[in-house]
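Engineer: Sequence first, predicted coordinates after that:
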Amino acid sequence: MVSVVVLFFILFTVFIFYSINSMTNKLCVQKEIPDERQQKVFRTINILILILLVSSYVEVLYT
């Protein structure tokens, strides 16, 4: 049972990161954010998404 949940979350995480990074890239292009700041924007968003995904995984695992 746990392995199915882990597999689901890994696939879900890949999809979420791809989607969010795609939207972040479009935002950076649309708002004309300089290249120097883009790296910081991507890093911040990815860290926040990672925290969200880890917390949801822990909640599902222990509920």
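Structural biologist: Nice, thanks for sending it over.
Engineer: going forward, measure contacts and count neighbours with C-alpha atoms only.
Structural biologist: OK.
Engineer: counting contacts, what elements does the lengthiest helix in the chain pack onto?
Structural biologist: The helix spanning the most residues in the chain, taking DSSP state H as the definition, is helix 2-30. With contacts defined as 3 or more C-alpha pairs under 8 Å, 6 or more residues apart in numbering; DSSP states H and E, helix 2-30 has these neighbours: helix 35-61.
Engineer: Pull out the buried residues from the longest helix of the chain.
Structural biologist: Of the residues in helix 2-30, those scored as buried under the neighbour-count criterion (16 or more other C-alpha atoms under 10 Å) are 9, 13, 17, 21, 24-25, 28.
Engineer: And here is the other one:
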Amino acid sequence: MMVVFVVFSALILFNINRLTSILCTQKEIPEEKHPKIFRTINIYITILLISSYVEILYT
């Protein structure tokens, strides 16, 4: 179960980062802000994935 969830999570993070990159390009966000945007989104998505895993684990 854990291996499937880790693979699924990696795919989600990859797709979210790809979409964030597209968003930054479309909205013409300055390059200096890209690391902060990516870091913030990755932290939020990681928290969401960990809470989902804990919820699945204990139900």
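Structural biologist: Thanks, I have it. These figures come from a predicted structure and were not determined experimentally.
Engineer: Need the TM-score between these chains.
Structural biologist: Structural agreement between the overlaid chains, expressed as a TM-score with TM-score structural alignment, normalised by the length of the second structure, amounts to 0.97; 59 aligned residues with a C-alpha RMSD of 0.5 Å.
Engineer: what's the angle from the longest helix of the first structure to helix 35-61?
Structural biologist: 160 degrees (axes from the mean of the first three to the mean of the last three C-alpha atoms, to 10 degrees).
Engineer: Which residue, other than its chain neighbours, is closest to the corresponding residue of the second structure for Asn21 of the first structure?
Structural biologist: Taking TM-score structural alignment as the alignment basis, one finds that Asn21 of the first structure is matched in the second structure by Asn17. Distances taken as C-alpha to C-alpha, 6 or more residues apart in numbering put Phe38 closest to Asn17 of the second structure, at 7.1 Å, once the chain neighbours are dropped.
Engineer: Make a markdown table out of the buried residues of helix 2-30 of the first structure and add distance to Ile49 of the first structure.
Structural biologist: Shown next, in a markdown table, are the buried residues of helix 2-30 of the first structure (distance: C-alpha to C-alpha, whole Å):
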| residue | distance to Ile49 of the first structure |
| --- | --- |
| Phe9 | 13 |
| Thr13 | 9 |
| Phe17 | 8 |
| Asn21 | 10 |
| Thr24 | 12 |
| Asn25 | 15 |
| Cys28 | 17 |
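Engineer: which of these sit farthest apart?
Structural biologist: When the buried residues of helix 2-30 of the first structure are compared pair by pair using C-alpha to C-alpha, the farthest-apart members prove to be Phe9 and Cys28, with a separation of 27.7 Å.
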